[in-house]
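Q: what shape does this take:
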Amino acid sequence: MTDTTTAARIPLTVLGAGAMGAALVRAWLAAGHPVTVWNRTPARADALATEGATVAASAAEAVAASRLVIACLLDDASVGEALGGADLTGRDLVNLTTGTPAEGRARAAWAAERGARFLDGGVMAVPPMIGAPGSGGYVFYSGSAELFDEHRGALAVPAGTRFVGTDPGFAALHDVALLSAMYGMFAGMAHAFALIGPEDIAPKDFAPLLVSWLGAMSGSAHKAADQLTSGDYGKDVVSNLAMQVAGSATLLRTAEEQGVSPELLTPYLALMERRVAEGHGAEDTTGVVELLAL
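A: Got it, this is the predicted structure:
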């Protein structure tokens, strides 16, 4: 948690008192910021009143209470609905509601039409990581650089901050890109645990091996980034695509022997096979990125 001076402990408003919204409110209260909170279900906001928050009867009232307004609601439609009757003139709106890049850009234009500066955010943390020093949680921000610079200290209280550009869609894009990679990793872990499931191999004994292996392999992202930048997918190849496709048959036979569905593997393997069929067998796996463009 970033320490703030008395002058920097500006009042702010939080719209949304769900698990993440409540965690944000508590972090700012703990740092000495006066916080006004509103939630569609009043009981959730009322619970924060006992911890020092001021509860507003409406979203419009909450917005009127502070120049800096944080939205942490269910979805983009909820943001538009909650703020539909609020006067945003002169307000700094920071949207920490999970959304898409297109929604971030559209919401920025919507806010500008109503006289507000806008910053979109992608929260790379779960509620227990908010306001917890050393948790590793952070938030991507994109949109108004001036807004970010002015409120950097307050925004850094709940979690680390990473400004990724003036395009309002970039925070959501970074957020979803990392989450997509995470789910790919989860898919691989699920398949791995399923393979050992029928055997006398304790998952707790296997887990450290899995963590170590995935950690070692994750470094290949740097090489892939270099190859994508240069356009040379044959640079620094250790195990070429043709070799990996040939070896993938063993993965599929093992899954069959263990009674495990290969459905988490086959989509990626199919892309690899397609890339080889198109004459790129000497390259690294990075080239499959080109096959994903619609």
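Q: please make it C-alpha for all contacts and neighbour counts, starting now.
A: Noted.
Q: so who does residue 196 touch?
A: 203, 258 (C-alpha atoms under 8 Å, 6 or more residues apart in numbering).
Q: any idea how far it lies from residue 257?
A: 11 Å (C-alpha to C-alpha, to the nearest Å).
Q: buried stuff in whichever helix or strand residue 254 is part of?
A: According to DSSP states H and E, residue 254 maps onto helix 241-257. The neighbour-count check on helix 241-257 (16 or more other C-alpha atoms under 10 Å) flags 241, 242, 244, 245, 248, 252, 255 as buried.
Q: who are the packing partners of that helix?
A: helix 266-277 (3 or more C-alpha pairs under 8 Å, 6 or more residues apart in numbering; DSSP states H and E).
Q: let's go with 10 Å and repeat that
A: Counting contacts by 3 or more C-alpha pairs under 10 Å, 6 or more residues apart in numbering; DSSP states H and E, helix 241-257 is packed against helix 170-196, helix 266-277.
Q: any idea of the angle the helix or strand following the longest one forms with helix 170-196?
A: Put plainly, it is helix 170-196. Helices and strands here follow DSSP H and E; after helix 170-196, the next one along the chain is helix 203-218. Put simply, helix 203-218 runs at 130 degrees to helix 170-196, going by axes from the mean of the first three to the mean of the last three C-alpha atoms, to 10 degrees.
Q: if I look at the residue nearest the centre of the chain, how far off is residue 122?
A: Per C-alpha atoms, centre = their mean, the C-alpha nearest to the average position across the chain is that of residue 175, at 3.0 Å. From residue 175 over to residue 122 the distance is 5 Å, taken as C-alpha to C-alpha.
Q: overlap in contacts of those two?
A: 98, 99, 100, 139, 140, 141 (C-alpha atoms under 10 Å, 6 or more residues apart in numbering).
Q: and the strands in this protein, which stretches?
A: 12-15, 35-38, 54-55, 68-71, 92-95, 117-124, 138-143, 160-163 (DSSP state E).
Q: got CSV for those, with distance to residue 232 and mean neighbour count too?
A: Output for those, formatted as CSV (distance: least, C-alpha to C-alpha, whole Å; neighbours: other C-alpha atoms under 10 Å):
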stretch, distance to residue 232, mean neighbour count
strand 12-15, 47, 28
strand 35-38, 52, 28
strand 54-55, 57, 20
strand 68-71, 43, 24
strand 92-95, 39, 25
strand 117-124, 32, 27
strand 138-143, 30, 24
strand 160-163, 30, 20
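Q: before we go on, could you also do this sequence so I can check it against the first one:
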Amino acid sequence: MTDTHTTAQRPLTLIGLGDMGTALARTWLAAGHPLTVWNRTPAKAGALAAEGASVAAGPAAAVAANTLVVVCLLDDESVGSALEGIDLTGKDLVNLTTGTPAEARARAAWAEDRGARYLDGGIMATPTMIGVPEAGGYVFHSGSRALFETHRAVLEVPAGSRFVGEDPGHAALHDVALLSAMWGMFAGISQAYALTEGEVAPKDLAPLLSEWLGAMGFFVGNAAERLTSRDFTSGVVSGLAMQITGAGTMLRTAEEQGVGTELIAPYVDLLRRRLAADPAAHGGEDTTGAILMLKR
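A: Presented below is the predicted three-dimensional model:
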């Protein structure tokens, strides 16, 4: 059967209606896309029926309804469970489920063995950012470039898209890399609030934290340049040996304040190991060289 829909009306299927899946569904419906949905818990699908979604009786019916099938489930195991035994021949499978690079590569091979084209995705947004362009959310995509270009206009309805390569694992890799940086930042912010708890009002510390973290944003580009050149010493103002001395002050202050150090001690230990490996060579470096210590 010939698809007579325009790109703006192109139909699709969405499997998985958690908070993120529901947010995705509502943006596609609001943009006029005929949408078939399925969720293991029927009540969530029923709520979207009132907004115009077609509710499939099961995952096989949902997959059969459209060529473009988007999956947004809890984890990779859930994807395999939901699609087990379903004919994927001729389907374009876009997997927005959070997973690891290895899981994405294995799932791509799994889909292709079943006759489907595959595109992996990593959503860099919270559900409240979906459908709100000014919020800045976007989705990493990797895998089939042709598949991405075919459905790009549809995929960009909920949030912007950034294609990061033909390797199906690269969307997950980019996703987890950015999330890892975010968690590290959250850990540092948590340490700061714990240190000042009961002595400095959080509302007074908040603008100072925001300003300082913004000023330290230069480290991102600086680290990229140093990792590329492998030059960790040029232009360094405060070398690794000095940084470790300062870290001792942070640890002692935490002890004085009755605050644990489990959020920052591992990083301090990493810097110490870098210095101990060759004090003469590494003492004048910035902290970027310690990144190499993380590689196994």
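Q: could I get the strands of structure 1 as a markdown table with distance to residue 151 of structure 1?
A: What follows is the strands of structure 1, written out as a markdown table (distance: least, C-alpha to C-alpha, whole Å):
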| stretch | distance to residue 151 of structure 1 |
| --- | --- |
| strand 12-15 | 11 |
| strand 35-38 | 15 |
| strand 54-55 | 21 |
| strand 68-71 | 8 |
| strand 92-95 | 9 |
| strand 117-124 | 11 |
| strand 138-143 | 12 |
| strand 160-163 | 11 |
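Q: right, and those - which one's nearest residue 21 of structure 1?
A: Residue 21 of structure 1 lies closest to strand 12-15 among the strands of structure 1, at 7.1 Å (C-alpha to C-alpha).
Q: so how much does that closest one differ from structure 2 once superposed?
A: Compared with structure 2 after the fit, strand 12-15 of structure 1 shows a mean deviation of 0.1 Å (mean C-alpha distance after the TM-score superposition for structure 1).
Q: re the thing from before, wait, doesn't the residue nearest to the centre of structure 1 sit right on residue 124?
A: Yes - Residue 175 of structure 1 is in contact with residue 124 according to C-alpha atoms under 10 Å; the separation is 6.9 Å.
Q: between the two, what contacts are shared?
A: The contact sets of residue 175 of structure 1 and residue 124 overlap at 139, 140 (C-alpha under 10 Å, 6+ apart).
Q: residue 289 of structure 1 maps to what in structure 2?
A: The alignment partner of residue 289 of structure 1 in structure 2, by TM-score structural alignment, is residue 291.
Q: tally of neighbours for that match?
A: Neighbours of residue 291 of structure 2 under the rule other C-alpha atoms under 10 Å: 13.
Q: residues in structure 1 aligned with stretch 75-88 of structure 2?
A: Under TM-score structural alignment, the match for stretch 75-88 of structure 2 is residues 75-88.
Q: and the matching stretch, what's buried?
A: So stretch 75-88 of structure 1, judged by 16+ other C-alpha under 10 Å, has buried residues 76, 78, 79, 82, 83, 86, 88.
Q: again with stretch 47-60 of structure 2
A: 48, 52, 53, 54, 55, 56, 59, 60.
Q: endpoints of stretch 139-151 of structure 2, how far apart?
A: Note: stretch 139-151 of structure 2 ends 13 Å apart using C-alpha to C-alpha.
Q: same question for stretch 195-211 of structure 2.
A: 18 Å.
Q: try stretch 116-135 of structure 1
A: Stretch 116-135 of structure 1: ends 32 Å apart by C-alpha to C-alpha.
Q: give me every residue that touches residue 184 of structure 2.
A: Residue 184 of structure 2 touches 178, 190, 263, 264, counting by C-alpha under 10 Å, 6+ apart.
Q: ChimeraX command to pick out the buried ones of these?
A: Paste this into ChimeraX to select the buried members of the contacts of residue 184 of structure 2, with burial taken from 16+ other C-alpha under 10 Å:
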select :264
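Q: from the contacts of residue 184 of structure 2, pick the one nearest residue 171 of structure 2.
A: residue 178 (10.8 Å).
Q: mind listing what that closest one touches?
A: 124, 172, 184.
Q: surely the first one and residue 137 touch.
A: Yes - counting by C-alpha under 10 Å, residue 124 of structure 2 touches residue 137, with 5.7 Å between them.
Q: list the residues that contact both of these two?
A: With C-alpha under 10 Å, 6+ apart, residue 124 of structure 2 and residue 137 have common neighbours 130, 159, 160, 161.
Q: list the contacts of the spatially closest residue to the last one that is not a sequence neighbour.
A: Put plainly, it is residue 161 of structure 2. Excluding its sequence neighbours, the residue lying closest to residue 161 of structure 2 (C-alpha to C-alpha, 6 or more residues apart in numbering) is residue 139, at 4.8 Å. For residue 139 of structure 2, the contact set (C-alpha under 10 Å, 6+ apart) comprises 96, 120-125, 155-156, 158-163, 171, 175.
Q: in structure 2, what residue corresponds to residue 202 of structure 1?
A: Using TM-score structural alignment, residue 202 of structure 1 lines up with residue 201 in structure 2.
Q: okay, now its match: neighbour count?
A: 11.
Q: go on, residue 111 of structure 1?
A: Quick note: residue 111 of structure 1 (other C-alpha under 10 Å) scores 21 neighbours.
Q: residue 91 of structure 2 too?
A: Neighbours of residue 91 of structure 2 using other C-alpha under 10 Å come to 20.
Q: before we move on, back to that, of the shared contacts of residue 175 and residue 122 of structure 1, just say which sits nearest to residue 116 of structure 1.
A: Nearest to residue 116 of structure 1 among these, with distances taken as C-alpha to C-alpha, is residue 141, at 16.3 Å.
Q: is it correct that that closest one is in contact with residue 174?
A: Yes - if you go by C-alpha under 10 Å, residue 141 of structure 1 and residue 174 touch, sitting 9.5 Å apart.
Q: residue contacts, residue 141 of structure 2?
A: 94-96, 119-123, 148, 155, 161-172, 174-175.
Q: give me that answer again for 8 Å
A: With C-alpha under 8 Å, 6+ apart, residue 141 of structure 2 has these contacts: 119, 120, 121, 122, 148, 161, 162, 163, 164, 165, 170, 171.
Q: will you turn the residues you listed into a markdown table that also has distance to residue 105 of structure 2?
A: Formatted as a markdown table, the contacts of residue 141 of structure 2 follow (distance: C-alpha to C-alpha, whole Å):
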| residue | distance to residue 105 of structure 2 |
| --- | --- |
| 119 | 10 |
| 120 | 9 |
| 121 | 12 |
| 122 | 13 |
| 148 | 16 |
| 161 | 20 |
| 162 | 18 |
| 163 | 16 |
| 164 | 14 |
| 165 | 12 |
| 170 | 9 |
| 171 | 10 |
